[in-house]
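**Q** Have a look; sequence and predicted model below, questions after that.
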Amino acid sequence: MSTPSAPSAPSAPLDDPLARERSHLTRSRAALRAMREDAESLDIRDVAANWVNAQVLARQIDERIKALADLSDTPLFFGRLDYLHAPGADQAEGAEGERPRPEAAYQTLHIGRRHVHDVEGDPMVIDWRAPVSQPFYRASKKDPMDIALRRRFGYTGGDLTAYEDEHLSDPAEAAATSKLLQQEIERPRVGPMRDIVATIQPEQDEIVRSGLGGTVCVQGGPGTGKTAVGLHRVAYLLYAHRERLARTGTLVIGPNKSFLHYIEQVLPALGELTVRQATVDDLVGGRVEVRGTDEADAATLKGDARLAEVLRRAVYAHVTMPTEPVVVVRGSRRWRVPAYELEGAVRELLERGIRYGAAREALPQRVAHAVLVQMERAGEAPDDRVQDAVARNSAVKAAVKEIWPAVDPAKLVLRLLTDADFLAEHAEGILTGEEQKTILWAKPVRSVRSAKWSPADAVLIDEAADLVERTPSLGHVVLDEAQDLSPMQYRAVGRRCTTGSATVLGDLAQGTTPWATRSWDEALTHLGKADGVVEELTAGFRVPTDVITYASRLLPHIAPGLTPVASVRENPGFFDLRPITDTAEVVAACEELLRNEGSTGLIAADARIPALAEALTAAGIAHLAPGEETTARTRLTLVPASLAKGLEYDYVVLDEPQAVVDGEPDERTGLRRLYVALTRAVSGLIVTHATALPPQLAK
């Protein structure tokens, strides 16, 4: 394995491998520019038959132009494969029809973030998602996958400055750790999360390329790359199943807005611009305004899956069996449908288990059909138009309104939460009396609009709404930080992918809600994907060895069954436990870390944030809030511990670990919150404390 440095002079000899690679980069950028210009020159008037088609085509062209943007600081290709034999057409073809061509004795392919071809249609860069690119991530000395040479490239900004070769088919060359791979993993982080397309590891690649039809759950400790794996799986599925997912849609669900801001540039950097991002609260909050909060015990109970049955009972309790016949008058004739026949139709609809609203719409047709049967027996020949007219008859509509009335989901949930008798009727045998008191509102509420709905209430309304009318399903959903969801929240997400699949990402050790997931099998059951496959990532690429080793002291107390993350970083990282006496020393620690290249996060218990913000401002140190990391000029982010999950910084100052623990409703949740805060650093961590450290961190 070799890693030559870049010659600085532009007159590098043509037989210099780096000079040839730089030349290929220049030509590839020119080819990408030509592809973009071709897209920009398209005239939709030549191909669009009407205004609607023109608008659709214009949007598609605009997305194509954006996807072909050449970002100066983003490498166009990051690797190269030299095949011993030319790959077969089935392996070489990708979604955009890459057609590799022989070069000398090898089949040489440059691997990058998107496909680039020259004017003749021959590939200059192969999309990393194409089957022919797979050996870049999975080939090894043990299984070279017909690869003679794998080359990795090193960049400074957008300039190609180094390369590194592995001769996989040469038994004389010993396997070695990739220095460029380590450098890329440890490269300073400033701004939003970036893609890991150049550093995907074999175990990660297996998950990324798993099929669309199956649901995958990824258990991964801090720094194992589970979030990146989920996002790259979306990019891969959009490549491999673009037409299908264009029809059905994709969605990435994160824990909060700050997290979504942090990850929002990853997919666009990979050329994917159409994936929607949302929180669970976004999904379920459209029917009511969420303005309230619940106590922990009430929120936990409202998130219990047993509430689904309470809601089902309450919805279908509105159906009453008919006691009077329906008489339909048409002209001079009167047609009578007896009560027993109406009851049969109602019971048949109930037994079918279809949605409440769909059954309510079907009932008038059932009544109309009974009338048409009588008409035919009387010698008439009614058609479908007659049946529709009978279904709209005022007598039929009045009967349906009485038998199967409309249900407003928000009003139903409001009644359950405010009417003790109504709740007791439908929670009998499901919730105890004490549990019913826990979720009942203390004060009466006049209307849905005036109610102070909580996030957990909104999930209940979403469940009720799905009982009335089916929630549309997407083709694929990625659910990140899933360990913090309640069973009812899982059900809400599952409704969005009933006919699709999901990628579930999380870490049981980082569950920081009172209702945090106890097992992935249980979570997948609530999601409606009990057949999902659970994969575990244990190799840590982000958190330094010394930091993850210290944080793992908490695992026996918060998740005793989990395998500790094993850092694969050669650099052990910077780690310091620092006793202090006042806030000024916390500010000094931040100033110390800001002398390094990259980002710095100051993480503290939520209650400590105002005092720390004031101290930083007094010291003249600019700082951001989570989700605002968009500029390299301000490299310090002040992070409440409650928002630290999923974020990462080159250096972290963690203030007062015991305060982080004490800020949660119970010790176990607090220790999990502390575990999250301890594992946000990529290069170094300073723990400052004026009070004693939690005893669980003692050796």
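**A** Sure, I can see it.

**Q** use CA for all of it now, contacts and neighbours both
**A** Will do.

**Q** Residue 387 versus residue 1, what's the distance?
**A** Counting by CA to CA, to the nearest Å, the gap from residue 1 to residue 387 is 79 Å.

**Q** Identify the residues contacting the helix or strand harbouring residue 385?
**A** Assigning secondary structure by DSSP states H and E places residue 385 in helix 384-391. Contact with helix 384-391 is made by 328, 364, 365, 367, 368, 369, 371, 372, 396, 397, as judged by CA atoms under 8 Å, 6 or more residues apart in numbering.

**Q** Please say which of residue 1 and residue 387 ends up with more neighbours.
**A** residue 387 (20 against 17; other CA atoms under 10 Å).

**Q** OK, contacts around residue 518?
**A** Counting by CA under 8 Å, 6+ apart, residue 518 has contacts residue 508.

**Q** try this one side by side with the last:
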Amino acid sequence: MPSRQLAPNITTGPSSAAPGGPGGESSPAETSAAGDLAAGDPATADPTATDLAAVDPSAAILAAEREHLAVSRAALRAMREHAQSLSSDAAGDWVSQQILQALLDQRVAALADHAGTPLFFGRLDRSADDDLPGTIHVGRRHVHDDRSRPLVIDWRAPVSRAFYQASPSDPMGVSLRRRFGYHGGDLTAFEDERLDQGQTLQQSKILTEEIERPRSGPMRDIVATIQPDQDEIVRSELGRTVCVQGAPGTGKTAVGLHRAAYLLFTHREKLARSGVMIVGPNRAFLSYISSVLPALGEIKVDQTTVAGILGDHSAPEDPAVSALKGDAKIVPVLERALWAHIVKPAEGLLVTKGSNRYRVADYEVREIVASLRGTTRYGPGRAALAQRLAHQVLVRMEQRGESPDDRVQDAVARSKPVKQLVDQVWPKLTPAQVLYRLFSDAEFLAAAAKNDLTADEQTALLWARPAKSFRSAKWSAADCALMDELADMIERTPSLGHLVVDEAQDLSSMQLRALGRRCRTGSATVLGDIAQGTTPWSARSWTEVLGHLGFADGAVTELVLGFRVPREVLDYAARLLPSVAPGLAAPRSLRPGAGSLSVRRTPDLAASLAEAAGRALAREGSIGVIVPDASVAAVSGMLSHLGHGVLAPDSTEDHRLLIVPATLAKGLEYDHVIVVEPADIVAAEPRGLARLYVVLTRAVTSLTVLHTKDLPAELT
């Protein structure tokens, strides 16, 4: 049952409502609104509910809302059954049938009812004078009855905005806002705010419990707990690029995913054509967030990593060399290297057709090449060269009194003499061919580098032992971004409708340029935290990131108020901020989390770790044991008796107890976190303190730090 008193002047029963309000004696207008909803408030028509209202008004309201939930679930099932009954046979041809069937399958999947998820989480009683119902229930998707009357309104609909934004100072036409508490899929409690009477909750118990609810498995959606500042970001316009600097626990990843869902709802047709893509740091992260969009009814969204886009090459490489390859100053070097393959024509063109010969002089060929070079991409320029040469041949034909048409020009462009000349002057190339020559030929690299690379930098880029050919070369992850840059210089990269990039602070300039090419529309959501930058090329400012993406006019929003990480834990991790990101404001948490932090030096790591893990297993929620990458095997042996999993870059482990390498912890959350040997995490990489900051902020309920070595000075 709901608690009786949650905040001054705010109760969970009719005592907080005006006469004739929810659960009380209904006015004719309210009875009509309830009838329009088909199950808006069964207490108005059910004698049993009326008797219950006289005994316990709160129980009557809860019973009525449960009835509305049951009716809504039945309506959703009917909607899904109707979608399943539709056939693609009505489409004319086989291709149309396949397209229609795919759309029907997507519709059926989007209408799936998740039994453990609330179908609606809020209600608005509206005083606005418009054509919409006076009472609406806000939920994860739209549900209507068999007469198309709305039972649940999608949280993304314009009218639902008031659920997140309305306040006593600006009620937005809302007289009452109600939040629902659930256990599994069952409605268990409610809280009311009478906005028309200036009442609002200082702290919602239902909101707090939902935020703090122990988690297991993948990330959940946050539609029931979106805060006003988060909602502003989520509902940003399609054509606007939004960059979110978010401290740990502020929900930046969830905000980015919900913005994608909002845009798909608002601009369905446009984005269905152009596509939406989510780019995360690794496969483990994608597995963690994989269920958020499907839970919101959005199943047609690509989720991938940078490696999934650019190529999954991972040859070992000196970090300093990778950082050099990731610097945008290499772009003009690549451009000169590509166009250097065009050579000056040594002779003209001779085309024979029957007994006639048609000649294009060498100087004319040079003029055509010069006019095309640098004015188009390499691939289209090569095709244009063949057409221009063929056109000159057609001019000669016409001068002889012939009447050639476009078909003749295309045939000449495909003729052997033209193909041979084009191959000689403007050879067909792949990105790998250009990059192989650049890194294996010192003279070619020097000519392409000019003043953009120093002699030492050129030496660093050259392969000590070049492969026999570009086909057998071993490419690094940094090389993939260079080849993608070259590929775009050769042929234009197709663009998406919207791009969501998470952990963007860890991407190199060249990787950012590659992602920006895939979103030339300027519609993107960029997420990250400068303080969590752990790569050698991590960004120092969002202005720099947006510039490389090509969205220099993007708006930067900072989220500093945390909802997930307890304050005690966040304050402890924030001791590292002056060293890793001195320009950022210290994050704040709404949750005090007294007793959530334990830092212990131990002479027997194995015994202390087993004890801490056993204590966490006795509590509810997920457990992440975050360790230096080099210690994974050793720690796994220490916990072998507890039945655990080990997180790998491409794994989708769902064990309750997981051993997590420190380099894979970014973006993940666990109810209980045990961090082993912080000093070794710091020592493992140049930006080790930033890695430790990431590791220390993964806990939602408790953090235990175990160490045998001295802690970093910043923590002591």
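**A** Thanks, I have it. Treat the numbers as computed from the prediction; the structure is a model and nothing was measured.

**Q** circling back: including distance to residue 487 of structure 1 and neighbour count, could the contacts of helix 384-391 of structure 1 go into a markdown table?
**A** Formatted as a markdown table, the contacts of helix 384-391 of structure 1 follow (distance: CA to CA, whole Å; neighbours: other CA atoms under 10 Å):
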| residue | distance to residue 487 of structure 1 | neighbour count |
| --- | --- | --- |
| 328 | 47 | 20 |
| 364 | 36 | 22 |
| 365 | 37 | 18 |
| 367 | 39 | 24 |
| 368 | 41 | 21 |
| 369 | 42 | 18 |
| 371 | 45 | 23 |
| 372 | 47 | 21 |
| 396 | 40 | 21 |
| 397 | 38 | 17 |
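
**Q** if we can go back for a sec, the helix holding residue 385 of structure 1 corresponds to what range in structure 2?
**A** Here helix 384-391 of structure 1 aligns to structure 2 at residues 406-413, judged by TM-score structural alignment.

**Q** Residue 681 of structure 2 -> structure 1?
**A** Checking TM-score structural alignment: residue 681 of structure 2 goes with residue 660.

**Q** Give the next helix or strand downstream of the helix or strand its match falls within.
**A** Taking DSSP H and E as the definition, residue 660 of structure 1 sits inside helix 657-662. Heading C-terminal from helix 657-662 of structure 1, the first helix or strand you meet, by DSSP H and E, is helix 667-678.

**Q** The helix or strand just after that next one: average distance to aligned residues in structure 2?
**A** Going down the chain from helix 667-678 of structure 1, the next helix or strand is strand 681-689, by DSSP H and E. The superposed strand 681-689 of structure 1 is, by mean CA distance after the TM-score superposition for structure 1, a mean 0.9 Å from where its aligned residues fall in structure 2.

**Q** what range in structure 2 matches strand 681-689 of structure 1?
**A** Counting by TM-score structural alignment, strand 681-689 of structure 1 corresponds to residues 699-707.

**Q** residues in contact with that stretch?
**A** Contacts for stretch 699-707 of structure 2 (CA under 8 Å, 6+ apart): 212, 564-566, 569, 593, 595-602, 605, 608-609, 612, 669-678, 696.

**Q** same question, stretch 555-567 of structure 1
**A** Against stretch 555-567 of structure 1 from outside (CA under 8 Å, 6+ apart): 221-222, 224, 508-509, 538-545, 548, 552, 668, 671-672, 696.

**Q** Compute the first-to-last residue distance for that stretch.
**A** End-to-end distance (CA to CA), stretch 555-567 of structure 1: 15 Å.

**Q** what comes up buried for that stretch?
**A** 555, 558, 559, 562, 564, 565, 566, 567 (16 or more other CA atoms under 10 Å).

**Q** same question, stretch 430-445 of structure 1
**A** Buried, per 16+ other CA under 10 Å, within stretch 430-445 of structure 1: 431, 436, 437, 438, 439, 440.

**Q** So the residue mapped onto the last one from structure 2 versus residue 709 of structure 2, what's the distance?
**A** Pointing back at residue 440 of structure 1 there. Per TM-score structural alignment, the equivalent position to residue 440 of structure 1 in structure 2 is residue 462. Relative to residue 709 of structure 2, residue 462 of structure 2 is positioned 41 Å away (CA to CA).

**Q** what does residue 193 of structure 2 give?
**A** For residue 193 of structure 2, the distance to residue 709 of structure 2 - CA to CA - is 52 Å.

**Q** higher neighbour count, the two?
**A** residue 193 (25 against 13).

**Q** With the flanking residues excluded, which residue is spatially nearest to the corresponding residue of structure 2 for residue 320 of structure 1?
**A** Alignment note (TM-score structural alignment): residue 320 of structure 1 maps to residue 343 of structure 2. Sequence neighbours aside, residue 425 is the residue nearest to residue 343 of structure 2 in space, at 5.0 Å (criterion: CA to CA, 6 or more residues apart in numbering).
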